[in-house]
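Trainee: just to be clear, the model below is a prediction. Sequence and coordinates:
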Amino acid sequence: MHNLESDKSRDPLTSCEFFDAQLSSQGWQQVCHQRKDVCASGLLQGIQLVITSPMSRTLQTAVGIFHDEDQPDRLDVTSFPDETDQTQAFNRPPIIEFELCRERLGKYECDKRRSTSQYRSRFPAVDFSLIENEEDILWKANEREPHEDVLARGIKFINWLWTRKEEEIAVVSHGVFLQEAMIQLINTNKCLPLMEHDPRSRFKNCEIRSIIVFS
């Protein structure tokens, strides 16, 4: 919702009206489209784990694409090209919340998260056991997180990924964080982008990129 208003002015981003911004109707359409694509392409079948940022819009995206949940009235994902896609649609990889892959912190109300208990009641399929604090203690009202700190979180997140046993992992996060993480991986020759365009570019809303990451 905040993206629609920020196209007109940056002021709404600091408004409490956009606290922990939800997906817009356009956002749900993008989720629906990506859900169909990951099922039709067979990508969903191989995903072993989904890691998501603890914000409403990323949680909605994660359960919408990978579980077909949360807003069934807005997600028309029952019409797949063939029976194979319908079978793949029932593959629901575990989804875990991880606070390191949040968007750049501070100042903007849209990037302030709710309490963990609120999320648990709304997203019962998501594992919140890795979150350490009930309330958001990382977000600061008058202080925007420096880019170097976002990069440091990205490096820490990548190092954490190495500890996972899963080999095919989907990460649902945010534009600035994902861009900083991608740049770090490319600069250290630790990934092979499986795409034609510049992998260092800013992610579009609900865009999916596939990469191979090396240890």
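Mentor: Looks like it came in fine.

Trainee: please count neighbours and contacts with C-alpha atoms only from this point.
Mentor: OK.

Trainee: helices or strands up against the helix of greatest length in the chain?
Mentor: Of all segments of type helix in the chain, defined using DSSP state H, the longest is helix 25-41. With contacts taken as 3 or more Cα pairs under 8 Å, 6 or more residues apart in numbering; DSSP states H and E, helix 25-41 sits against helix 56-66, helix 83-88.

Trainee: repeat that with 6 Å
Mentor: Secondary-structure packing of helix 25-41 (3 or more Cα pairs under 6 Å, 6 or more residues apart in numbering; DSSP states H and E): helix 83-88.

Trainee: list the buried ones in the helix it packs on?
Mentor: Neighbour-count burial for helix 83-88, counted by 16 or more other Cα atoms under 10 Å, picks out Asp85, Gln86, Gln88.

Trainee: dropping in the other structure now:
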Amino acid sequence: MDSGSSPSLFPLHRCKTIHLVRHGQGIHNVEGAKNYKKLMKPEYFDAHLTPLGWQQVDNLRKHVHESGLSKRIELVITSPLLRALQTAVGVFGGEGYTDRTDILPLMVANAGYSEHPSISSLNCPPIIAIELCREHLGVHPCDNRRSISDYQFLFPAVDFSLASNWMVNNNWGKN
């Protein structure tokens, strides 16, 4: 029997599609590719996106919008690391943020050394940061993050309720 003609156990209209997106190039990726030991440098703590990383974000954003995928996305889940947050809000955030008292930005201007303008939360899916989406909980400074209160300031419209401060794993102190 042709498996394509048999009824599905779950009707497609009741299924969800999941797309996994890796963050754009971070500052740690550049030096780490040359010498893995350099990932231990403290300046890579919670690494931010490079200019190439932001270009990758812009390219993916353009693809998501041109393909029509942006109209079907119901929720964005991200790691609470800076580079992942920058990627998520850059790809899935709204257009042209202007200062308004009734709408929070997804990302404030220049968040995490980005030299990037604010990103709007208008007309975009909800974004939630979940601790268990982190790639590593390791010893490298780039795999450790800031406190949630720092992120809440940088990314005001992102939901951090499932990323807790007790999970912070770094050598610079607990929050």
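Mentor: Ah, there it is. In this text the structure is predicted, and so the values were computed from the model without any measurement.

Trainee: please state their TM-score.
Mentor: Remark: TM-score between the superposed chains equals 0.66 [TM-score structural alignment, normalised by the length of structure 2]; 127 aligned residues with a Cα RMSD of 2.4 Å.

Trainee: follow-up on the earlier one: average offset between the longest helix of structure 1 and structure 2?
Mentor: Compared with structure 2 after the fit, helix 25-41 of structure 1 shows a mean deviation of 0.4 Å (mean Cα distance after the TM-score superposition for structure 1).

Trainee: centre of the chain to that helix, how far?
Mentor: 14 Å (Cα atoms, centre = their mean, to the nearest Å).

Trainee: what span of structure 2 is that helix aligned with?
Mentor: Counting by TM-score structural alignment, helix 25-41 of structure 1 pairs with residues 51-67 of structure 2.

Trainee: residues of that stretch that come out buried?
Mentor: Buried residues in stretch 51-67 of structure 2, defined by neighbour count with 16+ other Cα under 10 Å: Pro51, Gly53, Trp54, Gln56, Val57, Asp58, Leu60, Arg61, Val64.

Trainee: how many neighbouring residues does the residue nearest to the last one when sequence neighbours are not counted have?
Mentor: Read it as Val64 of structure 2. Leaving aside its chain neighbours, Val64 of structure 2 sits nearest to Ser70 (5.5 Å; criterion: Cα to Cα, 6 or more residues apart in numbering). Look at Ser70 of structure 2: counted by other Cα atoms under 10 Å, it has 19 neighbours.

Trainee: wait, is Ser70 of structure 2 part of a helix?
Mentor: Yes. Judged by DSSP: H, G, I helix; E, B strand; the rest coil, Ser70 of structure 2 forms part of a helix.

Trainee: quick one, strands of structure 2?
Mentor: 76-78, 105-107, 119-120, 127-130, 159-162 (DSSP state E).

Trainee: for Phe92 of structure 2, find the nearest of these.
Mentor: Phe92 of structure 2 lies closest to strand 76-78 among the strands of structure 2, at 7.7 Å (Cα to Cα).

Trainee: who are the packing partners of that closest one?
Mentor: Contacts defined by 3+ Cα pairs under 6 Å, 6+ apart place strand 76-78 of structure 2 against strand 127-130.

Trainee: so what's the gap between the strand it packs on and the chain middle?
Mentor: That offset, for strand 127-130 of structure 2, works out to 8 Å (Cα atoms, centre = their mean).

Trainee: and what of stretch 111-128 of structure 1?
Mentor: Centre-to-centre, stretch 111-128 of structure 1 and its host chain are 14 Å apart (Cα atoms, centre = their mean).

Trainee: which residue numbers in structure 2 go with it?
Mentor: Aligning stretch 111-128 of structure 1 against structure 2 (TM-score structural alignment) gives residues 143-160.

Trainee: got the end-to-end distance for that stretch?
Mentor: Using Cα to Cα, to the nearest Å, the end-to-end distance of stretch 143-160 of structure 2 comes to 18 Å.

Trainee: give the contact list for the residue nearest the centre of structure 1.
Mentor: Among the residues of structure 1, the one closest to the centroid is Val172, at 2.1 Å (Cα atoms, centre = their mean). Val172 of structure 1 sits next to Thr52 when contact means Cα atoms under 6 Å, 6 or more residues apart in numbering.
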